[in-house]
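*Asks:* Predicted model, plus sequence, below.
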Amino acid sequence: AIADGLTDLLGSVKGIRRLSVSGMEQCREVLEELHPEDFENCFLEMYACSGGCVAGPSFQMKKGHYLADVLAVKNAAFGKDFHREQGDYELPGFELRKNFGYCSAQEQEEVSEEEIKDALAEMGKFSPKDELNCGACGYNTCREKAIAIIQNKAEVAMCIPYMRAKQESYSNKVFNAMPGLLVTVDYNLKIIQMNEAASKLFNMPKKRRLIGKPVSEIMDDYSLASILAFERNLMQDEIYLEDQKCYLDRVMTNDKENKMILCIMKDITKERKHKDQIHNAQIEAARMADKLVEEQLKIVQQIAGLLGETAADTKVAVEKLKNTILLESEEENEKK
């Protein structure tokens, strides 16, 4: 984990010389001048990071203390007294030898400029401004990497910017291919990204560039602000867009790690209009039912009135008939 760490542990070995280098530049220089006849019986310890792994990316991210970290590693390896004397000892009986064939620059296959351009294009590099070497592949320049690809000493996938761009391109294709409306906003409620479906909907009235603009310019941002204010992870609501004359169902997710909100929307205008039509039909049916009941009550009342008048006339007629019959009976009795 530290420069000279392996040579410290190895101690002195008969017939073996020990060398240690750290840092990309030092390693590259040593490898360029490395010849078997000059370095016979030599144990070479090499670290890409200057100072060893303890000074690598993790160390830089944590902003630790190099000396304290080195001491901690040595204490863990040797104990607190790591200055103990080490006697000579023979290497164990394992076959540790590995031969590497040496190929000089003159023996390497010559490549043409056209081949280099093709290899660079395969890595997504079409102009000098694309050849900003990051060093992640281990080559000094992108052209050296292209030559290595032609000579089958490297692969296109070793180019991290190319693989990252390829991944982003794939992600964008998936993002844009989604049929739903997707809009991402940062914590300042400004638009970061929109897929094609959202761009077509929101850009249609005014044909303007919306990336970087406040999301309030295209839709209501009250719920988005509520997510931030109350630190919610998920919210759902329904909004109406006056310019587009449409209803949207929104699901908003708070991505705290990337400090942005993903808004997934669905156009529910047809469903909403159908629902409104059903609701209006129900209201109309209820109104018609009320009207029918009212008219039926009027008819019942009219029938009841007619029946009342008929019953009264019948009662009078029956009374007259009864009195006539009784009168006739009395007259007959008097004659007898």
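*Replies:* Now that the structure is in, tell me what you want to look at.
*Asks:* okay, CA-based contacts and neighbour counts for the rest of this
*Replies:* Noted.
*Asks:* Let me see the ranges of the strands in the chain.
*Replies:* Listed from the start of the chain, the chain has strands (DSSP state E) covering 17-22, 42-47, 181-186, 191-194, 234-241, 246-255, 260-267.
*Asks:* check contacts around the residue nearest in space to the middle of the chain.
*Replies:* Averaging the C-alpha coordinates of the chain gives a centre point, and the residue nearest to it by CA atoms, centre = their mean is residue 262 (7.7 Å). Counting by CA atoms under 8 Å, 6 or more residues apart in numbering, residue 262 makes contact with 182-185, 252-255.
*Asks:* and those, which are buried?
*Replies:* The neighbour-count criterion (16 or more other CA atoms under 10 Å) marks 182-185, 252-254 among the contacts of residue 262 as buried.
*Asks:* Can you tell me which of the strands of the chain is packed in deepest?
*Replies:* With neighbours taken as mean count of other CA atoms under 10 Å, the strands of the chain reach their highest mean count in strand 181-186, at a mean of 22.
*Asks:* got the angle between it and strand 260-267?
*Replies:* Using axes from the mean of the first three to the mean of the last three CA atoms, to 10 degrees, the interaxial angle of strand 181-186 with respect to strand 260-267 works out to 160 degrees.
*Asks:* Which elements pack onto strand 181-186?
*Replies:* Judged by 3 or more CA pairs under 8 Å, 6 or more residues apart in numbering; DSSP states H and E, the packing partners of strand 181-186 are strand 191-194, helix 196-203, strand 260-267.
*Asks:* this is the other structure I want to compare:
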Amino acid sequence: MSYISVKSLNCKNCYKCLKYCTVKSIKYRNDKVEVIDEKCILCGECINICPQEAKKVISDIDKVKELVTNKNVKKIVSIAPSYISAYPDKNKLVSGLLKLGFDGVEETAVGAAYVTEEYKKLINKMEMDNILTSCCPTINLMISKYSPELINNLAPVLSPVLVHGKLIKEKYGPETSVIFIGPCLSKIYEINQDEDSRNVDFAITFQDLDKWLLDENINLETITPKEFDTDSPYSRVYPISQGILYDLKNHFKDKDSGDKISKYDLLSVSGLKDVENILNEISNGKIKNVFIEINACSNGCVNGPMMPKNRTSVLEDTIKIKRYAEEIKDNENKFDRNDLNKKFFNEKIEDFIPGEDKLKDILMQIGKIKKDDELNCGSCGYDTCRDKAIAVYQGKAELYMCLPYISEMAQSLSNVTLNVTPNYIIAVNEDMKIKEFNLAAQKLFKISRNDALNKYLFDFIDPSDFVKVFETQKDIRKKKVRYENLGITIIQTIVYVKDQKIAMGILKNITEEEENVEKMYNLKLDTVNMAQNVINKQMRVAQEIASLLGETTAETKVTLNKLKKLIINEGNNINE
């Protein structure tokens, strides 16, 4: 069963949830994030640290809203003792809950008193090497799934809410519906697990409650207060760090015990990193005869993941809870029962670990050829590059979830692009200082990139167009410019990059093209001139031919006339 839903569209693959996940129960595949339910310990950290709010709790809120409309079922709330830090006026909170449709409200702290008594029994028996409190379902899951060899260190006792559910059903009848409200995500899991959970029917969070009150227009500031259904709830101090130890020593006549009761030293550990360390110490046999109050949340349940978002501070909340708990003085009530035992089971899921050759092959694919290439920077969310490679093999991580590798690749591609292009690329800031200078520009200006950086652009070319781009913040595109000092003609595009406040110039050398155009023009001009000379010459020849033809024709005419006359005259002489 899933208790955390993921909105994949919201996820930006920042890997922040994976970085904060102590047990790495987050999977990234095909650019989508998933919670690995069978490995998750429901600490809720991934929900609170997600900057995109891509993860949400799946609670029983809809079922509870439907339940309160059923008049045939008695509905009793068991509210976690950390409520006093979120809702300072307890009686107004009771009134608000009754207005929502519940029939009664009790404090889970009633059940906590019985749990403390069970812990005392275990201490007095002195049979366990170490005793780890079992009130926190996240810790119970962590041990069952990741350190099952330590299960025999867990106090075999029901949690306060399960005990309280049992008491409520005994008091109001077995058909009564018990609804737990608190700051914890893993409590939703706890009440849905086994036969021990049957006495609590639903669980919702303080955040669920806040939204529900808002939706129903119930203002706790103006509502008429009403009393809790129980007169003397005990062990209200459970939600804060050392709260259970405080309860053991002060509520049950061990006030002068200091930091030790019977053979057990007393220790309080909270926060998953510290919990992980203490579990390792116990596994290594370095800790014995210690009673350890152990909480997944730093500073205890008062810092639970589902506390209202409008809360003040953890330290201030801690003080509120402690002062509230101190309102209950010593009592002579007996909380002795024989039916509060709890069994924990090995739930470890073994993952196959690849061999060294396979690991090396995976690492090589992201440029980690030798040991020095394994930076172990943690940017992917895993502590080491090898841990990430194992996750890749197990299908929990993408191969290229490696920021240094991606950065190096991007830088490499960027450098290739800058250096392969034949265009001159120059970037300057508002002061006209050079910030980028590619290989082509280095060859043109006969200066290295390192020497060019932070020199002024006007040391090389006229910067007026770059200045204009900064002044107008508008690009200049495909402008033809002649740099006489360099003997080149270019097509100049200057782009304003607002975020970096730089102007990027891309200068395409068209000198050769321009020279070819000029040569072609001159060639055409010469051809035209040659053609004109030929035409002129032809005209002169034609005129000369015409003149010669005219003279020849006249001479021919004279000759022919003379011949004609001669012939005629010769004929006359014959007749005579």
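*Replies:* In hand now; what should we look at? Quantities reported herein were computed from a predicted structural model and do not represent experimental measurements.
*Asks:* Quick TM-score on the pair, please.
*Replies:* Once the chains are overlaid, their TM-score stands at 0.52 when taken by TM-score structural alignment, normalised by the length of the first structure; 251 aligned residues with a CA RMSD of 5.3 Å.
*Asks:* overlap between the contacts of residue 262 of the first structure and the second structure?
*Replies:* Listed in the original numbering, the contacts of residue 262 of the first structure still in contact in the second structure are 182-185, 252-255 (both residues aligned by TM-score structural alignment, their matches' CA atoms under 8 Å).
*Asks:* Nearest to residue 62 of the first structure among those residues?
*Replies:* The shortest gap between residue 62 of the first structure and any of those belongs to residue 255, at 24.0 Å (CA to CA).
*Asks:* now for that closest one: what does it line up with in the second structure?
*Replies:* For residue 255 of the first structure, the equivalent position in the second structure is taken to be residue 497, counting by TM-score structural alignment.
*Asks:* now swap in residue 285 of the first structure and tell me
*Replies:* Under the alignment (TM-score structural alignment), residue 285 of the first structure maps onto residue 527 of the second structure.
*Asks:* what about its match, how many neighbours?
*Replies:* Applying the criterion other CA atoms under 10 Å, we find 12 residues in the vicinity of residue 527 of the second structure.
*Asks:* Same check on the one 4 residues further on?
*Replies:* Neighbourhood size, residue 531 of the second structure [other CA under 10 Å]: 12.
*Asks:* What distance do you get for it to residue 525 of the second structure?
*Replies:* As for residue 531 of the second structure, its distance to residue 525 of the second structure is 10 Å (criterion: CA to CA, to the nearest Å).
*Asks:* same check, this time on residue 561 of the second structure
*Replies:* Counting by CA to CA, the gap from residue 561 of the second structure to residue 525 of the second structure is 54 Å.
*Asks:* now do residue 474 of the second structure
*Replies:* Between residue 474 of the second structure and residue 525 of the second structure the distance, using CA to CA, works out to 41 Å.
*Asks:* In contact with residue 191 of the first structure, which residues?
*Replies:* When contacts are taken as CA under 8 Å, 6+ apart, residue 191 of the first structure is in contact with 183-185, 210-215.
*Asks:* now swap in residue 298 of the first structure and tell me
*Replies:* If you count contacts by CA under 8 Å, 6+ apart, then residue 298 of the first structure has nothing around it.
*Asks:* residue contacts, residue 216 of the second structure?
*Replies:* Residue 216 of the second structure makes contacts with residue 100, as judged by CA under 8 Å, 6+ apart.
*Asks:* Counting neighbours, which bits of stretch 159-171 of the second structure end up buried?
*Replies:* By neighbour count with 16+ other CA under 10 Å, stretch 159-171 of the second structure contains the buried residues 159-166, 168-169.
*Asks:* Over to stretch 161-180 of the first structure?
*Replies:* Going by neighbour count (16+ other CA under 10 Å), the buried part of stretch 161-180 of the first structure is 161-162, 175-176, 180.
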